[in-house]
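1. Return atomic coordinates for the entry below.
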Amino acid sequence: MLLDVTAFASTHPNPVLEAFGALENGSRTVISAPATLSADQTAFHATLDRMAGGVGDPGTSGPISLTQPAAITHVTQRVPLSELPSLRGLSLLQQLALLDRSDMSRFASDHPGVLKTLASRPPAATVVDAWWTGIPAAKQRDLATAAPGVVGNLEGVPYAMRDRANRTYLSDSIRGIRDQMRAGTGRAAGDDLTRRLHMLEQVRTSLQDGSSSEPRALIGLDPSGEGTAVITVGDVTTADYVGYLVPGMFSSVDTQIVKFAASSQQIASDQQAMLDRLEPATATRPTPTVAVVAWLGYHSPGLANVETLDLAKQAEAALTSSVQGLRAIRGPHQPFISVMAHSYGSTASLLAVQSGGLSVDALAIVGSPGSPAQSASELSVTDGNVWVGQAASMDPVPATGLFGSRPTDPAYGAHLFGTAGATDPLTGGWLTAAVSHNDYFVPGTESLRNIELIGIDRADLVLGLDRAK
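-> Purely as a prediction, here's the structure:
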């Protein structure tokens, strides 16, 4: 079950007003660069990076962004090893791929901060995809071994390789924390290590296949601080339908990743059962397949930091990058992509599809505190396939519109789906109501059933259908 207690966790006389803030605008400068970088051009690239404060990499969201064509010509001229720490983005990736295994390992050991910056500010997924496919398989394996935290989080690297790298990164991180604890620390540092160790062990637990035996993969991991993690259920490389599940407030990796992965599996299993019923395999056509992404790729807010959209903007950038990574990997064989988002996560998702950087085939939001867009027509969602649900009796959050327009309003132009309970015409069973802010993804509810149908492009079977007028 997803957990978001925005409306109920505060002692403020108006907890919803206390919980949400306002959007601020930013600006960005784009500098174009050639696809082929000589040694001199690499040095020029590094100079630009330093001038930009280290944010001059393709695909970043900083004030200066260096863009390059997707067609990458791989460099063959090495720069001195001592100069690599000054490089960023594609330049650094290209040079790392020229190192032998021992030099890769030595660089990773000597310059963890450089690799952390690379992982947090990578090139665009299409650039990474072109670079990765152009280096030998042996070099790919060496990079994944020497720098698992980089390879595991690079959008554009195949998911199977990212899963292997991130599992190595996870094990290395757990071992490193245990070594620190054995060496002895102060009380505060020891408490932090204990918390981080528990968080990473929760990630490890969440990777265990559930009852459906759908494979799980770890395609994103940041073991520092509050942490982030992205886990797939099913094969996103081949699935016909891929859904991103985006949580709201109080959804930390430490407390929620195991439940969140289970919720994603529930959705994937339900959707596959629906497809088996609706589109059974024939001699010439197999039943379509499903994968769901348990996307905890941002730090969701608590009471101390929910008053602004800062974390929503971070989530906007991260979710956009994640979906762009899927599109880069899938190439001409694109799946039907949906986003299923709750509460604060819905506002982050709305920001992403409003910005133009993210385009999806369906968007289903519940318990939403508002949209910066004035209407669904401003969103990059195929055919206006924007859906919204509200548990009207016990969820006050959607009525506030504190982040802008209210998606539940008729003027917004979204499709409304039922949450109050109904008989399922497919099974004849009773679907229960989503009573409060945290009930939308409870198994057996009308709300979850409708969200699942939206994710497999079966809007014709959604219950409580009502185009807002």
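2. can we go C-alpha only for contacts and neighbour counts from here?
-> Will do.
3. just the strands in the chain please.
-> 29-32, 64-67, 216-222, 228-233, 241-246, 290-296, 336-342, 362-366, 386-389, 415-416, 422-423, 430-431, 466-467 (DSSP state E).
4. Only the buried residues of the fifth one, if you could.
-> Same thing as strand 241-246. 241-246 (16 or more other CA atoms under 10 Å).
5. So which elements touch that strand?
-> strand 290-296, strand 336-342, helix 344-355, helix 446-455 (3 or more CA pairs under 8 Å, 6 or more residues apart in numbering; DSSP states H and E).
6. contact partners of the first one?
-> If I follow you right, that is strand 290-296. Strand 290-296 has contacts (CA atoms under 8 Å, 6 or more residues apart in numbering) with 228-236, 239-247, 251-253, 257, 260-261, 264-265, 267-268, 271-272.
7. Now find how far off-centre it is within its chain.
-> Taking the mean of its C-alpha atoms, strand 290-296 sits 8 Å from the chain's own mean (CA atoms, centre = their mean, to the nearest Å).
8. Report the angle between it and strand 216-222.
-> Using axes from the mean of the first three to the mean of the last three CA atoms, to 10 degrees, the inter-axis angle of strand 290-296 relative to strand 216-222 is 20 degrees.
9. Share the number of residues neighbouring residue 204, please.
-> By other CA atoms under 10 Å, the residues close to residue 204 number 17.
10. With residue 240 instead?
-> Neighbours of residue 240 using other CA under 10 Å come to 18.
11. residues contacting it?
-> So residue 240 contacts 288-290, 334-336 (CA under 8 Å, 6+ apart).
12. What segments of the stretch 201-350 of the chain are helices?
-> For the stretch 201-350 of the chain, the helices defined by DSSP state H, counting those that start in this stretch cover 253-278, 310-330, 344-355.
13. Residue 436: how many residues sit nearby?
-> There are 17 residues near residue 436, going by other CA under 10 Å.
14. returning to what we had before: closest to residue 91 out of the helices and strands packed on strand 241-246?
-> Within these, the stretch nearest residue 91 is helix 344-355; the backing value is 28.0 Å (CA to CA).
15. Tell me which residues of that closest one come out buried.
-> Judged by neighbour count (16+ other CA under 10 Å), helix 344-355 contains these buried residues: 344-355.
16. Would you do the same for the sequence below? I want to compare the two.
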Amino acid sequence: GPPPGSAAWRADTVLGVRLPDPVGAAPAEVAAFFAGLTPAQRDALAVRHPLVTGNLDGVPVEVRYRANALALEEERRREQAAAEDGTLSAAGRAQALARAQRYAALAGRQILAFDPRGRGQVVEVFGELSPGSRPAVVVPGSDVDLTEYDRDGDPYAGPAGMARALRAATGGQVPVIAWAGYTTPVGVGMDAATADLAVAGGARLGRFLDGLAARTGAATVFCHSYGSVVCGRADLGPRQAAGLVVFGSPGMETARAADLRVPVWAAERNDADWIGRVPHVSVLGLGHGADPTGTGFGARVVSSAGSHGHSGYFAPGTASLANFAALALGDTAGVRCADRDPGCHDAR
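-> Next up is the predicted model:
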């Protein structure tokens, strides 16, 4: 749905003009509106409507950082007060304290989107999104939300850890965005087996990349597990995405890579990745179709030697991370192909 606080945003006439509609306005329209404001007016909107300003694609990056810092602090204070409320149950206070601590852990970071509703969503930038910087965007799979975003106990499994690893592997040359900006499935139940959440997430991803491209150019999008279903349903073109890189994928809701309109790279699946036991079919709305690493799909298959498990593709020292870094840098000639696709460098 629209960002929290959208009703108050729509009713606000403090600038003497109608503010861009949070749902209907295209990112380019939002960007044009903010370009016509003074710095003081931009800051006023961030202060008055932090959850709208901070989540609206097309708003300047620096303004979104400011708005989301304010929103995080406001939510931290609210949850901290609840944690100290003696009228709540012990379980309710503990839950509020956990959320307050989670918001505190995000303070001081470059948060490009933040939504506290439900399980929560967050988008974070590592590096600087400068004009022409061609960023990388990491789209995670199931079980990712505000609580599971960092995954300190398994540092390369969560989107923040993946983004940090990728930026380090590029020598800090590529800005990387961890995009936990959609409602992910929980577990391996019906939500993971169907495309409903991917359809909604794909629309959000497409809009996000629209707004991003105006500042930085097309991004290289890294799609993990169910995130590859999201990428497949995002209807991306070359203006938004320089290429899609999928790994641990259950399918992309299409039979051929050529249908996706941008180059598609797939990391070979390691033997310990449980996704290999998931049938690559689509029957009566269940399943996500062809295996992106299969010979008939047409993706360029790269090595993932050294990786282990479903979430081990970003671990340092793996061929998959080295390949991901090369692709993020635009160095396709430096990619190590999978043994069964020695011509993965060839144009397709």
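17. what TM-score do we get after superposing?
-> Once superposed, the chains reach a TM-score of 0.83 (TM-score structural alignment, normalised by the length of structure 2), with 325 aligned residues with a CA RMSD of 3.1 Å.
18. related to what we said a few turns ago, deepest-packed of the strands of structure 1, please.
-> Sort the strands of structure 1 by mean neighbour count, taking mean count of other CA atoms under 10 Å, and strand 290-296 sits at the top with a mean of 29.
19. Provide the aligned range in structure 2 for that one.
-> Taken onto structure 2 by TM-score structural alignment, strand 290-296 of structure 1 occupies residues 174-180 there.
20. With distance to residue 326 of structure 1 added, can I get the strands of structure 1 in JSON lines?
-> Shown next, in JSON lines, are these (distance: least, CA to CA, whole Å):
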{"stretch": "strand 29-32", "distance to residue 326 of structure 1": "24"}
{"stretch": "strand 64-67", "distance to residue 326 of structure 1": "20"}
{"stretch": "strand 216-222", "distance to residue 326 of structure 1": "11"}
{"stretch": "strand 228-233", "distance to residue 326 of structure 1": "12"}
{"stretch": "strand 241-246", "distance to residue 326 of structure 1": "9"}
{"stretch": "strand 290-296", "distance to residue 326 of structure 1": "11"}
{"stretch": "strand 336-342", "distance to residue 326 of structure 1": "9"}
{"stretch": "strand 362-366", "distance to residue 326 of structure 1": "16"}
{"stretch": "strand 386-389", "distance to residue 326 of structure 1": "21"}
{"stretch": "strand 415-416", "distance to residue 326 of structure 1": "26"}
{"stretch": "strand 422-423", "distance to residue 326 of structure 1": "35"}
{"stretch": "strand 430-431", "distance to residue 326 of structure 1": "33"}
{"stretch": "strand 466-467", "distance to residue 326 of structure 1": "31"}
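21. List just the nearest of the buried residues of strand 241-246 of structure 1 to residue 308 of structure 1.
-> residue 246 (18.3 Å).
22. which residues does the closest one contact?
-> 294-296, 339-342, 345-346, 349.
23. dump the residue contacts of the residue nearest to it when sequence neighbours are not counted.
-> Sequence neighbours aside, residue 341 is the residue nearest to residue 246 of structure 1 in space, at 4.6 Å (criterion: CA to CA, 6 or more residues apart in numbering). Residue 341 of structure 1 makes contact with 244-248, 349, 363-366, according to CA under 8 Å, 6+ apart.
24. Widest-spaced pair of those?
-> Based on CA to CA, the longest span within the contacts of residue 341 of structure 1 runs between 248 and 363 and measures 15.3 Å.
25. Stretch 204-223 of structure 1: end-to-end distance?
-> End-to-end distance for stretch 204-223 of structure 1: 12 Å, by CA to CA, to the nearest Å.
26. quick one: what's aligned to residue 253 of structure 1 in structure 2?
-> Structural alignment (TM-score structural alignment) places residue 253 of structure 1 against residue 146 in structure 2.
27. which non-adjacent residue is nearest its match?
-> In space, residue 146 of structure 2 is closest to residue 120, 5.0 Å off (CA to CA, 6+ apart).
28. Trace that neighbour over to structure 1, please.
-> Structural alignment (TM-score structural alignment) places residue 120 of structure 2 against residue 227 in structure 1.
29. Wait, its match touches residue 299, no?
-> Yes: the criterion here is CA atoms under 8 Å, and residue 227 of structure 1 meets it with residue 299 at 7.4 Å.
30. still on that earlier bit, could you see which of the contacts of residue 240 of structure 1 carry over to structure 2?
-> Retained contacts for the contacts of residue 240 of structure 1 in structure 2, judged by both residues aligned by TM-score structural alignment, their matches' CA atoms under 8 Å, are 290, 334-335.
31. okay if I get these as a markdown table plus distance to residue 91 of structure 1?
-> Formatted as a markdown table, these follow (distance: CA to CA, whole Å):
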| residue | distance to residue 91 of structure 1 |
| --- | --- |
| 290 | 36 |
| 334 | 29 |
| 335 | 31 |
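32. Residue 140 of structure 1 - nearest residue in space that isn't next to it in sequence?
-> Spatial nearest neighbour of residue 140 of structure 1, chain neighbours left out: residue 132 (7.4 Å); criterion: CA to CA, 6+ apart.
33. count of neighbours near that neighbour?
-> 23.
34. corresponding residues in structure 2 for stretch 317-325 of structure 1?
-> Here stretch 317-325 of structure 1 aligns to structure 2 at residues 203-211, judged by TM-score structural alignment.
35. Mean deviation, the matching stretch versus structure 1?
-> Comparison of stretch 203-211 of structure 2 with structure 1 after fitting gives an average deviation of 1.2 Å (mean CA distance after the TM-score superposition for structure 1).
36. Return the set of buried residues in that stretch.
-> Here stretch 203-211 of structure 2 shows 203-211 as buried, counting by 16+ other CA under 10 Å.
37. next one: stretch 323-335 of structure 1
-> Neighbour-count burial for stretch 323-335 of structure 1 flags 323-330, 334-335 (criterion: 16+ other CA under 10 Å).
38. same deal with stretch 78-98 of structure 2?
-> Applying 16+ other CA under 10 Å to stretch 78-98 of structure 2 flags 79-80, 82-83, 93, 96-98 as buried.
39. Looking at those residues, spot the one nearest residue 329 of structure 2.
-> residue 98 (37.8 Å).
40. Counterpart of the closest one over in structure 1?
-> Under the alignment (TM-score structural alignment), residue 98 of structure 2 pairs with residue 198 of structure 1.
41. Give me the nearest residue to that match, chain neighbours excluded.
-> residue 254 (6.9 Å).
42. For the one you found, give its distance to residue 365 of structure 1.
-> As judged by CA to CA, residue 254 of structure 1 and residue 365 of structure 1 stand 24 Å apart.
43. that older thread, columns distance to residue 439 of structure 1 on top of the buried residues of strand 241-246 of structure 1, output as JSON lines?
-> Listed next are those as JSON lines, based on distance: CA to CA, whole Å:
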{"residue": "241", "distance to residue 439 of structure 1": "24"}
{"residue": "242", "distance to residue 439 of structure 1": "23"}
{"residue": "243", "distance to residue 439 of structure 1": "19"}
{"residue": "244", "distance to residue 439 of structure 1": "18"}
{"residue": "245", "distance to residue 439 of structure 1": "15"}
{"residue": "246", "distance to residue 439 of structure 1": "15"}
